[in-house]
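> Build me a structure from this.
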Amino acid sequence: MSLKNKEIWFKKWIVCKQTYEQISDESGYSVSTLQRYFNVMLGNAPKLTYSQNKEVSLSAD
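Here you go, the predicted structure:
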């Protein structure tokens, strides 16, 4: 399975909310294989960074 295909199927699982079964039917890989690949990809997810602003604007009615 190429990295590009893994990323495409991972995106369908995360963003498009497809089930393992749906992706398994499309890809030809078993559910357990997909779960193993996706768990590795989740483990290597990038860390999100943010800058902390000291000033906050809040408007309420």
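> all contacts plus neighbour counts: C-alpha atoms, from now on.
Fine.
> count of residues packed around residue 34?
Neighbours of residue 34 under the rule other Cα atoms under 10 Å: 21.
> OK, contacts around it?
Residues near residue 34 by Cα atoms under 8 Å, 6 or more residues apart in numbering: 20, 24.
> Now show me the structure for the sequence below, then we'll compare the two:
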Amino acid sequence: MKKIFSAFLIFQIGKKQNNDSDNFDEQIAEHKKENVQLLKELDALIKATLEEKQREAAAEKLLIE
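Presented below is the predicted three-dimensional model:
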């Protein structure tokens, strides 16, 4: 009886560890998706800033001329 109970406990512990690692993999995947989205937003902000700086430089150039 002890052997059966021990085997059952080992099975349950292994099952929990497997579930934990699955959750960890899911969390990593979710964080990667969030990071990609944040990088896309950052890229858009950088492009918008560069475009604004270029417009300002062009406007200054026109004022000087």
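> Please state their TM-score.
With the length set by TM-score structural alignment, normalised by the length of structure 1, the two chains reach a TM-score of 0.28; 26 aligned residues with a Cα RMSD of 2.8 Å.
> can you pull out the helices in structure 1?
Counting by DSSP state H, structure 1 has helices at residues 3-14, 20-27, 31-43.
> Check structure 2 too.
In structure 2, the segments counted as helices under DSSP H are 2-64.
> and stretch 15-29 of structure 2, how far from the chain's centre?
16 Å (Cα atoms, centre = their mean, to the nearest Å).
> Buried residues in that stretch, which are they?
Within stretch 15-29 of structure 2, not a single residue qualifies as buried, counting by 16 or more other Cα atoms under 10 Å.
> How much space separates residue 37 of structure 1 from residue 13 of structure 1?
To residue 13 of structure 1, residue 37 of structure 1 is 12 Å away according to Cα to Cα, to the nearest Å.
> All set now, cheers.
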